[in-house]
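In: model this:
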Amino acid sequence: MSETDLNPSTLEDQIGINQLYSRYTHAIDDFDQQGWLDTFAEDGVFDIDGTAVRGRDQLSVWFSQFEDYSQKSMRHYISNIGISVDGTTAAGRAYLIVLNVSNGQLAATGTYLDSLSKSDGKWRFEHRELCTDAKAEA
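Out: This next block holds a predicted model:
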């Protein structure tokens, strides 16, 4: 990171994006559909291994299929977050680990590749791509 990356507005944006990542994972684990939808732009895209869902209506339908999911005690952990801010847009990358805390089994790992935008003072995902690299029965 260069010294020019450390200006106060960039630091504020990076904190805001880190908070976005946290809200996203908490919303999934708490089965908070509206909270999860609010992390995406209105026409946001969520792409898992090449299967994309676009817009809040489709995202809502996709999320609803996991109604019993919260009963499985899954926890999503995001780490090694890298963020590059350019005004009101940003690119992000992070590792994902999904753990079934009821049995201690690893459910999945992967990498998020994100395009983000800031509107009305809030950062949201324009395009969130998840590239999984391990799956296990949890």
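In: Could you use CA atoms for every contact and neighbour count after this?
Out: Fine.
In: Now do the helices in this protein.
Out: Under the criterion DSSP state H, the chain contains helices at 8-29, 33-37, 55-64.
In: And the second one, what's buried?
Out: So that's helix 33-37. Gln33, Gly35, Trp36, Leu37 (16 or more other CA atoms under 10 Å).
In: how about this one, so we can line them up?
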Amino acid sequence: MALSVEDQLAIQQLYAKYNHAIDSGDGVAWAASFTPDATFVSASGTFTGTEALTGFGNSLARRFKLRHWTNNLVLEGSAGEATGSCYLVLYRLTPGEQPPASILTTAIYHDELARGADGAWLFTKRAAVGDS
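Out: Prediction:
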């Protein structure tokens, strides 16, 4: 069975909440978008489990002021599991400077998702594959 419209909307909200959490430096909320044993892979390293994910989410905001912009989301799956992919443009903010933002990198996210214990969609694996 294909993903329902409700599941697709719930997953879109997960993607948006993920971006808002990481950009605001809320590592706890960012890690909550993953299952407890999930893995995130990026140029910064591989982080597995809630504690490692929370630490990465908190540390990123201390190093940079960022805005994650994602689009062209493609989802496939069923009622319990899904895969997703979207483009990422990662902006580095430099308030008070001109221009106030510049592109830090571009990438494609490759995602695996599942329903958590409460039925909400969560990432089980997320890999950011840079374009450079």
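In: Superposed, what's their TM-score?
Out: Put the two chains on top of each other and the TM-score (TM-score structural alignment, normalised by the length of the second structure) is 0.86; 126 aligned residues with a CA RMSD of 1.9 Å.
In: which residues of the first structure does the longest strand anywhere in the second structure align to?
Out: Longest strand in the second structure, counting residues (DSSP state E): strand 101-115. Aligning strand 101-115 of the second structure against the first structure (TM-score structural alignment) gives residues 104-118.
In: Stretch 32-48 of the second structure: end-to-end distance?
Out: 13 Å (CA to CA, to the nearest Å).
In: actually stretch 38-48 of the second structure, not the one I typed
Out: End-to-end distance for stretch 38-48 of the second structure: 6 Å, by CA to CA.
In: Residue in the second structure paired with Val61 of the first structure?
Out: Using TM-score structural alignment, the partner of Val61 of the first structure in the second structure is Gly55.
In: Around that match, how many other residues sit close by?
Out: By other CA atoms under 10 Å, the residues close to Gly55 of the second structure number 15.
In: I'd like to check which residues are in contact with the closest residue to it other than its chain neighbours.
Out: In space, and not counting its chain neighbours, Gly55 of the second structure is closest to Gly27: 6.5 Å by CA to CA, 6 or more residues apart in numbering. Gly27 of the second structure makes contacts with Ala21, Leu53, Thr54, Gly55, Phe56, Gly57, Asn58, as judged by CA atoms under 8 Å, 6 or more residues apart in numbering.
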